[in-house]
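Colleague: with the input below, show me the fold.
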Amino acid sequence: MSAAERAARFAALHEGGCFALPNAWDAGSARIMEHAGAVAIATTSAGIAWQLGRRDYAVSLAESLDNARVLIAATALPVSADLEDGFGPSPEDCARTVRAAGEAGLAGCTIEDTTRDASNPIHEFDHAVARIRAAVQAARALGRPFILTARAENFLNGRPDLDDTIRRLVAFAEVGADCLYAPFLPDMDAIAKAVAAVAPKPVNVLAGPRAGFVPMDALAAIGVRRVSAGGLLARAAYAHTIEMTRAMLAGDLPRLAAVPPGAELNAAMRGKGD
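Modeller: From the prediction side, this is the model:
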């Protein structure tokens, strides 16, 4: 399936209803998610970093796109990439990143309004909007569907300002972002306000509000169109590995008997062309 065909499938998923977008970090996790029934997948900056033995946000654009190509090759699914802050502070940096994402065959990507400066973690409003405008223009120049998701990161960076977050989401929508995303909004009321503010454009939610995750049906009922997992699935896999390794090192070998057999994993790894 061509990049344009995958991208068209991905765009269509945003047109109605609510779908799950699990985040893979390598070929195996991508194939597992496809085997489990995922209709599309995304990358995770944290998962990419961890599988390289690094902390989150210690991955280059080239490494992120190399990872995306691995996922694209491993499955027949549309793939969207977590491209962090656009890998540079300027609008042109964001445009360059989107052009590279399109060339890699991605169906979409996310761009954050973060600065990577702990003392001033969020770009000033007008500059943040200019960055998304440039990213949108680059996406449109690809000549095929490409879902540009704009992220407002206040609540992940110690700035719990809902009014400013919604103001940013609205501005990003007005300059053409296809999907809007504000990770870890505090509660369902905040999510509902964000959805209403940018309607009819789709909103992505990271698993659920910070107050406590809710069933996907509850998010769909307030108009959420897309639910991603960020690094949660990678964290689950690595956390279980830590737990089982500690059991083994402590001599608790019977604990390893609780690990499921490999038959389903082997079935999942039989991807296209196998």
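Colleague: please make it C-alpha for all contacts and neighbour counts, starting now.
Modeller: Fine.
Colleague: other SSEs contacting the top helix by length along the chain?
Modeller: In terms of residue count, the longest helix belonging to the chain (DSSP state H) is helix 232-249. Here helix 232-249 is seen to pack against strand 23-24 when contacts are counted using 3 or more CA pairs under 8 Å, 6 or more residues apart in numbering; DSSP states H and E.
Colleague: here is a second sequence; please produce its structure as well for comparison:
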Amino acid sequence: MTSAADRTALFHSLHQHGPLALPNAWDVASALIVEAAGAKAVATTSAGVAWSLGAPDGDALDRDLAIDLVARIARAVKIPVTADIESGFGENAEQVGDTARAVTEAGASGVNIEDGHGSGLRDVKEQQERLAAAREAAPDLYINARTDVFLRGVGEPGERLHLALERAQAYLEAGASGIFVPGVTDLATVGELAKAIDAPLNVLAGPGAPAVHELGTAGAARISVGTALASAAYAVARKAAEELLTKGTYDSTSEGLGYGELNALFGN
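Modeller: Here you go, the predicted model:
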């Protein structure tokens, strides 16, 4: 089996030959499905993970539960795993460092750490301290520093690009490996971000967004889909449950994976 160090080195390199498309998984089965589909790495979705473990998204999930799931996924797949650890599962920088160390020991090659906090964003200096602590605790980890300027609509629309770039630069100085700017998919803005950020740019895509190759041409090195896969799976579950309980029929499950096909993914 490929060593954890080799998988981490591979994960870093995947950002240089992009665009890297990451379908986000939320449990071991979805991670195995993503791997079988041909993904080069598995990314978790913090919301999907939280939901699957009985908690809402937004720093409410117990850190140990999140890290245990990362460990289970990392043991199950052969490709690199990057974990969305929300804002670091810590009230202070030291605790964020503890999380980064633990998630590395669990087998992750990368993490997302966001700057969203409460109804706004963390102070830039505070977020730098949190990222620096993660870097010190996990020197080889790919740290994808997320800024929610666009996602949360911080500031006036005309100011957001400048605000996002200011934060991106500060986060890179603190030790981030790449920058994640969710809330932006228009190609012009993606291009401006990519041109100004001296590191791989991650964007969040979904229905209606430009295709992966278009975002890659604009400069995005990494495209992920967040909760999209988990939400779609849960939508099928709701539709099938409602059909069963109201009509007494089962057609909504007709396109489900076969028992044997799914069970075989766990063979290793």
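Colleague: who touches the longest helix of the first structure?
Modeller: Taking CA atoms under 8 Å, 6 or more residues apart in numbering as the criterion, the residues outside helix 232-249 of the first structure that touch it are 22-25, 47, 253, 255-256.
Colleague: so which bit of the second structure is that helix matched to?
Modeller: Residues 228-245 of the second structure are where helix 232-249 of the first structure aligns, taking TM-score structural alignment as the criterion.
Colleague: so how far does that stretch sit from its counterpart in the first structure?
Modeller: Its match in the first structure and stretch 228-245 of the second structure itself, once the structures are fitted together, sit a mean 0.9 Å apart by mean CA distance after the TM-score superposition for the first structure.
Colleague: quick one: buried residues of that stretch?
Modeller: Of all the residues in stretch 228-245 of the second structure, those buried under the rule 16 or more other CA atoms under 10 Å are 228-230, 240-241, 243.
Colleague: of the residues you listed, which pair is most distant in space?
Modeller: For these, with distances taken as CA to CA, the pair at the greatest spread is Ala228 and Glu243 (22.4 Å).
Colleague: in the stretch 151-274 of the first structure, which spans are helices?
Modeller: Using DSSP state H, counting those that start in this stretch, the helices of the stretch 151-274 of the first structure run over 162-174, 188-198, 216-221, 232-249, 263-268.
Colleague: how about the ones you listed, which one is nearest Gly17 of the first structure?
Modeller: Distances from Gly17 of the first structure to each of the helices of the stretch 151-274 of the first structure were compared using CA to CA; the shortest belongs to helix 216-221, at 7.0 Å.
Colleague: so where is that closest one in the second structure?
Modeller: With the alignment judged by TM-score structural alignment, the segment of the second structure matched to helix 216-221 of the first structure spans residues 212-217.
Colleague: if I pick the aligned residue in the first structure for Asp115 of the second structure, what's in contact with it?
Modeller: Structural alignment (TM-score structural alignment) places Asp115 of the second structure against Asp113 in the first structure. By CA under 8 Å, 6+ apart, the residues touching Asp113 of the first structure are 85, 122-123, 128, 150-153.
Colleague: try it again at 10 Å.
Modeller: Contacts for Asp113 of the first structure (CA atoms under 10 Å, 6 or more residues apart in numbering) come out as 84-86, 89, 121-125, 127-129, 131-132, 150-154, 168.
Colleague: now do Ser30 of the second structure
Modeller: 23-24, 36, 42, 44, 73, 229-230, 233, 262.
Colleague: among those residues, which two are most distant?
Modeller: Within the contacts of Ser30 of the second structure, two members stand farthest from each other by CA to CA: Thr44 and Leu262, at 19.3 Å.
Colleague: report the contact partners of the nearest residue to Thr185 of the second structure once chain neighbours are set aside.
Modeller: Closest residue in space to Thr185 of the second structure, ignoring its immediate chain neighbours: Ala209 at 6.0 Å, by CA to CA, 6 or more residues apart in numbering. Listed by CA under 10 Å, 6+ apart, the contact set of Ala209 of the second structure reads 184-187, 215.
Colleague: and Asp57 of the second structure, by the same measure?
Modeller: Contact analysis of Asp57 of the second structure by CA under 10 Å, 6+ apart lists 45-51, 86.
Colleague: now it: how far from Thr227 of the second structure?
Modeller: Look at Asp57 of the second structure and Thr227 of the second structure: by CA to CA, to the nearest Å, they are 11 Å apart.
Colleague: where do the contact lists of these two overlap?
Modeller: Common neighbours of Asp57 of the second structure and Thr227, using CA under 10 Å, 6+ apart, are 45-49.
Colleague: which parts of the second structure are strands?
Modeller: Taking DSSP state E as the criterion, the second structure carries its strands at 20-22, 24-25, 42-44, 81-84, 110-114, 116-117, 120-121, 142-146, 178-180, 201-204, 222-224.
Colleague: one step back: quick one: closest of the helices of the stretch 151-274 of the first structure to Asn67 of the first structure.
Modeller: When the helices of the stretch 151-274 of the first structure are compared for distance to Asn67 of the first structure using CA to CA, the nearest one is helix 232-249, at 14.2 Å.
Colleague: before we move on, the earlier item: for Thr44 and Leu262 of the second structure, indicate the residue with more neighbours.
Modeller: Here Thr44 of the second structure and Leu262 are compared on neighbour count by other CA atoms under 10 Å; more neighbours surround Thr44, at 29 against 15.
Colleague: from memory that one sits against Gly226, does it?
Modeller: Yes. Under the criterion of CA atoms under 10 Å, Thr44 of the second structure lies in contact with Gly226, with a separation of 8.0 Å.
Colleague: list residues touching both of these two?
Modeller: A shared contact of Thr44 of the second structure and Gly226, defined by CA under 10 Å, 6+ apart, is any residue touching both; here these are 22-26, 84.
Colleague: returning to what we had before: from the contacts of Ala209 of the second structure, which is closest to Gly107 of the second structure?
Modeller: Proximity of those to Gly107 of the second structure (CA to CA) peaks at Leu215, which lies at 29.3 Å.
Colleague: how about the contacts made by Ala197 of the first structure?
Modeller: The neighbours of Ala197 of the first structure, taking CA under 10 Å, 6+ apart as the test, are 166-167, 169-170, 173, 191.
Colleague: tabulate the residues you listed (a markdown table), appending distance to Ser60 of the first structure.
Modeller: A markdown table is the format used below for the contacts of Ala197 of the first structure (distance: CA to CA, whole Å):
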| residue | distance to Ser60 of the first structure |
| --- | --- |
| Ile166 | 29 |
| Arg167 | 30 |
| Leu169 | 26 |
| Val170 | 29 |
| Ala173 | 27 |
| Ile191 | 31 |
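Colleague: nothing else from me, thank you.
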